[in-house]
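1. okay, predicted coordinates and the sequence, questions at the end:
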Amino acid sequence: MAIYQLSNDELVSVETTSFEVEQLKERQDIQRLLRTNIAAISEETLVIAEEYGHFVDSNRRIDLLGIDKNANLVVIELKRDDDGGHMELQAIRYAAMVANLTWEQAVSAYGDFLTQTEQDLDAQSSLLDFLGWDSPQEDDFGKEVRIVLAARNFSKEITTSVLWLNDMGLDITCVRLNPLRLGERLLLNVEQIIPLPEALDYQIEVRHKKREERAARSGSKDRSVLSLFVGGELFEKDFKKSDVGLFTVLALAQNNLIDEDAFQFLRHNKTCSFQLLKKREEIKATEDKYKKYRTHLEPEFTYQGQEYYVARNWGLPNTKRFMEEIQNRFSSLRFEWGVGCL
């Protein structure tokens, strides 16, 4: 779609150009500019490394490596090509390579990056400030790896592959970088094309629905039950996975185990892909429509006068991970699976 400059009497067409015509290089220009303006293609992201290549038996390098506000790693790959080459496959390899990156390794990489870019900051303190942490939380760091692909354009093969990979559970964003020329001015149109921002919530719901359908067709849908113990005493018996967050919060509250740090841990936990605790006004329309929170009932938890609903989007893998996180954080809590667990 064409872009125009508005004047009093006419629309002046803004001409499309290319990085090659403008003699802009991939690393020296595009990567350098995005490195210090990363919000243009990935909001709430901190770049911690450039040309990161600390892999065993590999000479490959990630263009930019970052972390987001949820402490997820972000692999950012850039191309000035008109089709994107095979960047999605390359980025997946990189994501696999950094999936086990530790907090200490991230701090070390960020320290090197700060030195290279001549920034007088302490790496660990800067990371903690960005994440809003008082101290390192190794168990919460790097649980997921997101991928951001930015290019002049993307071939149909890439977009089809990315849509399928996202449907299968990956988190890949495609951002089109379109240089424009208006007289002596060089402009850059930044446009996220996958997932479409206005359709993001819908696409997430479609993704979850397809996963559930695949599980049902294969006969692998788990119908087991759980029991929760606090200090060795039974708190709740034989409840469904969908209630694991609810009974965890209630057990902690009734046993006076929720201080401010514990509340923040629970409030922002996204093990089930949705924020564990939300106020009524924070719940999106699609979340409400698909009953991710039981807003047709009274709020389920109150903390310091504020009422919250508890997320219900628990598949078998994220239920197990949530249980491990809770038992590591609160040693008095213990879960047991009922008969029939897969």
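-> That came in fine, so what should we check first?
2. CA only for contacts and neighbour counts going forward, please
-> OK.
3. gap between Ile38 and Val175?
-> 12 Å (C-alpha to C-alpha, to the nearest Å).
4. higher neighbour count, these two?
-> Using other C-alpha atoms under 10 Å as the criterion, Ile38 and Val175 rank with Val175 on top: 24 against 19.
5. buried ones in the longest helix anywhere in the chain?
-> Ordering each helix of the chain by length in residues (DSSP state H) puts helix 200-217 first. By neighbour count on 16 or more other C-alpha atoms under 10 Å, the buried set for helix 200-217 is Asp201, Gln203, Ile204, Arg207, His208.
6. who's in contact with the first one?
-> With contacts defined as C-alpha atoms under 8 Å, 6 or more residues apart in numbering, Asp201 is in contact with Thr286.
7. the last one too?
-> With C-alpha under 8 Å, 6+ apart as the criterion, no residue contacts His208.
8. quick one on the thing from earlier: and the buried residues of helix 200-217, which is closest to Thr302?
-> Minimum distance to Thr302 across the buried residues of helix 200-217 is 26.9 Å, recorded for Asp201 (C-alpha to C-alpha).
9. out of the buried residues of helix 200-217, which is nearest to Glu104?
-> Ile204 (32.4 Å).
10. what about versus this one:
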Amino acid sequence: MFKIDRTSNSITPIKNKSFTELGFTERNHLQEWLANHSNAFGEELLIIQKEFAGFEDTRERLDLLALDKEGNLVIIENKLDDSGRDVVWQAMKYAAYCSTLTTIQIISIFKDYLKSLDGDADDASKVIYEFLDESEESEVILNEDIKQRVILVAANFRKEVTSTVLWFREHGLDITCIEVKPYQLGQELALSVNKIIPLKETEDYLISMREKAESQVKAKQNGNRHTKRISFWKKLMPQLLENNSQSFVNTKIQPKSLIHSKSLATGQKLQLNFSRDHVAVRLLIKFNDFKTQEKAFNQLFLNRKNIETQLGFDLDWVIGKDNRAAVIQVKYECDGYDEAKWDDYCQWLLKKVIAFETAFTPKLYSSK
């Protein structure tokens, strides 16, 4: 790795260091970095516990426990400069221990984690179903199908470890190897994070094959809930485009109860909700800095009367807190899964989306 100097049109080598020689430890440093920036793994993960030790008849503890966007548990094992020989066996034990965790238990684990961070534990279930793009707690099933995932993190992986991981992957177990290396240039330090197993091309192919094989099974397991969602979104999306709504152009249709628009402005986008007992349109306001989020929400809330007059209907206003988004929404209580009424629901959503775009877009917060 080299630093580029534009002025002299030259490069300077950035030295690869070990965590040990820089004085970094697994628990106090690497673990904290990854817990606070879970997107470093190359996907969206929700960390739900550190140093998890909730296993019966053992004092063992795993480094990080997370959820992915499908509600699967992700076991994350961190090593520093060397993966060691037994890291795969260790992680697989943890995956087996976690296989019996229920939705209620997982929410309880996350509550304990939020308490340790001085967060609001009462919001645990809401944070989880917001992360999963689900609108109701009743729609959330965690650790379904016993498909726990494993992520191994180290600066160097021994050959016996990578060989074992590849063998497990060939037999359907989802194990990922993430290589992390510290670098130094003078007093400046940097960290590289690279997925070495699986490679991107291999991963895309395996995912498509696995999704194809599981599609029919999932439909039965979910009581065709996912099938209904896909069918409804496929019915609604073309109508939005035909009516010149630009927010959901190129939106990927997924079997979720919530569909996100593209960003209308930094930290602000629309969200469509299709659930068993209602449909809704929302303006979602989510900033990493809650003070900025509060400022963006209040800018609209102070203009609430004019906005609702322009829309022609009242709105629900929820400012959110901590790591929860602010939500401004209009909801229609109905039997969402009654297909005979879908034309009506689509028309209701279509009118509300266009009204939201017209009323809110010019008034959204901008930090510029």
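-> Noted; the coordinates are in hand. Because the structure is a prediction, the values reported are computed rather than measured.
11. care to give me the TM-score?
-> TM-score for the superposed chains, counting by TM-score structural alignment, normalised by the length of structure 1: 0.61, backed by 239 aligned residues with a C-alpha RMSD of 3.6 Å.
12. tell me the two of the buried residues of helix 200-217 of structure 1 that are most distant?
-> Of all pairs in the buried residues of helix 200-217 of structure 1, the most separated under C-alpha to C-alpha is Asp201 and His208 at 10.9 Å.
13. circling back: in JSON lines, list the buried residues of helix 200-217 of structure 1 along with distance to Gln306 of structure 1.
-> Shown next, in JSON lines, are those (distance: C-alpha to C-alpha, whole Å):
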{"residue": "Asp201", "distance to Gln306 of structure 1": "26"}
{"residue": "Gln203", "distance to Gln306 of structure 1": "31"}
{"residue": "Ile204", "distance to Gln306 of structure 1": "28"}
{"residue": "Arg207", "distance to Gln306 of structure 1": "32"}
{"residue": "His208", "distance to Gln306 of structure 1": "30"}
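14. residue in structure 1 paired with Tyr345 of structure 2?
-> When structure 1 is aligned by TM-score structural alignment, Tyr345 of structure 2 is left unaligned.
15. then Glu294 of structure 2?
-> In structure 1, Glu294 of structure 2 lands on no residue (TM-score structural alignment).
16. residues near Glu294 of structure 2, how many?
-> 18.
17. the one 4 residues further on now?
-> Residue crowding around Asn298 of structure 2 was assessed by other C-alpha under 10 Å; the count is 14.
18. quick one, strands of structure 2?
-> Remark: strands assigned in structure 2 by DSSP state E are 2-5, 10-13, 15-16, 46-52, 62-67, 73-78, 149-154, 175-185, 188-197, 258-265, 268-274, 278-285, 316-318, 326-333.
19. just say which of the ones you listed is most tucked in.
-> Of all the strands of structure 2, strand 73-78 has the most neighbours on average by mean count of other C-alpha atoms under 10 Å, namely a mean of 25.
20. nearest to Arg229 of structure 2, of the strands of structure 2?
-> Per C-alpha to C-alpha, nearest to Arg229 of structure 2 of the strands of structure 2: strand 268-274, 7.3 Å.
21. my read: Asp134 of structure 1 touches Leu127, true?
-> No. Counting by C-alpha atoms under 8 Å, Asp134 of structure 1 does not reach Leu127; the two are 10.3 Å apart.
22. make sure Ile3 of structure 1 is actually in contact with Asn178.
-> No. Judged on C-alpha under 8 Å, Ile3 of structure 1 makes no contact with Asn178 at a distance of 11.2 Å.
23. could I get the full set of helices for structure 2?
-> 31-36, 87-98, 103-116, 124-131, 159-170, 200-221, 225-242, 290-301, 304-311, 342-360.
24. among these, which is the most enclosed?
-> Scoring the helices of structure 2 by how many neighbours each averages, mean count of other C-alpha under 10 Å, gives helix 124-131 as the top one, at a mean of 19.
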